[in-house]
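>>> no FASTA, just this:
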């Protein structure tokens, strides 16, 4: 007599849902990391340009070059603002997937715990039945020897 968990199909469905959310979460993490790296590179580039600007201003620079560099920095700031917004949205999406993943993990753990408890109860019942059968056999043997 083997044990069959009555909610095995449901457990399998919950595990597949959890795996799908895990894949989505991992994709959102990669997307977040990619955007964060781009934002970092733009911020670093802006910082380097401002340092160059300061050093060139001390040595002397044409007004046209100053305007050109300032316009480039302004455009870079717009790009940085855009990437900051994308990073924030990506972080929120990643956190939403993380919350869903946590919920799915909890659901799967509940079913696994239920399966474990029911298996223990099944084993205990099987042991009880076996013990009862052994008692019955020994009583029959004793009664057989008595006659």
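Happy to help now that I have it. No experiment lies behind these values; they were computed from the predicted model shown. Residues are numbered from 1 along each chain as shown.

>>> CA atoms for contacts and neighbours, from now on please.
OK.

>>> In three-state terms, label residue 3 for me.
coil (DSSP: H, G, I helix; E, B strand; the rest coil).

>>> Contacts only, for it.
119, 122 (C-alpha atoms under 8 Å, 6 or more residues apart in numbering).

>>> Quickly note the distance from residue 36 to residue 42.
Distance of residue 36 to residue 42, given as C-alpha to C-alpha, to the nearest Å: 10 Å.

>>> Same question for residue 112.
47 Å.

>>> try residue 66
For residue 66 relative to residue 42 (C-alpha to C-alpha), the value is 20 Å.

>>> got it, and residue 27?
To residue 42, residue 27 is 23 Å away according to C-alpha to C-alpha.

>>> If you count surrounding residues, which of the two has more?
residue 42 (17 against 14; other C-alpha atoms under 10 Å).

>>> Which residue is the nearest non-sequential neighbour of that one?
Spatial nearest neighbour of residue 42, chain neighbours left out: residue 80 (6.3 Å); criterion: C-alpha to C-alpha, 6 or more residues apart in numbering.

>>> structure B:
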């Protein structure tokens, strides 16, 4: 006679949901990192370009080239703003997935606790039944010896 948890199927469904939530969270973290990395690259490119332009201004730079650099910086700034929004959206999505994962994890832990409690009660009952059987055997043994 073994222990059977009455909510085993529900618990397995909850564990599967938790694993799916973990996968979604990991995907959202990966997406956030990709977008943040691209934003970093754009910011670095803009900084390098501005540094190069400052250096060239000291030694002299044609007006046409200055305009070209400024237009490029303006376009970079637009891309940076777009990626900042994307990073914020990716961060929000990641935080949502994290919250969802925490909720699923709590659900699974509740079922694990219920299973542990049920197993403990089952083992206590088995111990109690075995003790009662031992008492009955002892009494029968004593009665047969005494006669």
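On my side now, so go ahead. Predicted, not measured: the structure shown is a model, and the values here were computed from it.

>>> what residues are up against the spatially closest residue to residue 29 of the second structure that is not a sequence neighbour?
Distances taken as C-alpha to C-alpha, 6+ apart place residue 94 nearest to residue 29 of the second structure, at 5.9 Å, with adjacent residues excluded. Applying C-alpha under 8 Å, 6+ apart, we find residue 94 of the second structure in contact with 25, 28, 29, 32.

>>> Whichever strand or helix holds residue 17 of the first structure - contacts with which helices or strands?
Taking DSSP states H and E as the criterion, residue 17 of the first structure maps to helix 8-59. In terms of contacts (3 or more C-alpha pairs under 8 Å, 6 or more residues apart in numbering; DSSP states H and E), helix 8-59 of the first structure is packed against helix 63-146.

>>> Can you state the mean residue-to-residue distance of the helix it packs on versus the second structure?
Its aligned residues in the second structure lie a mean 0.5 Å from helix 63-146 of the first structure after superposition (mean C-alpha distance after the TM-score superposition for the first structure).

>>> next one: stretch 34-45 of the first structure
With mean C-alpha distance after the TM-score superposition for the first structure, stretch 34-45 of the first structure departs from the second structure by a mean of 0.4 Å once superposed.

>>> tell me which residues in that stretch are buried?
35, 36, 38, 39, 42, 43 (16 or more other C-alpha atoms under 10 Å).

>>> One more: stretch 113-124 of the second structure?
Applying a neighbour-count criterion of 16+ other C-alpha under 10 Å, the buried positions in stretch 113-124 of the second structure are 115, 118, 119.

>>> Tell me how many other residues crowd the residue mapped onto residue 89 of the first structure from the second structure.
By TM-score structural alignment, residue 89 of the first structure lines up with residue 89 in the second structure. The number of residues packed near residue 89 of the second structure is 14, by other C-alpha under 10 Å.
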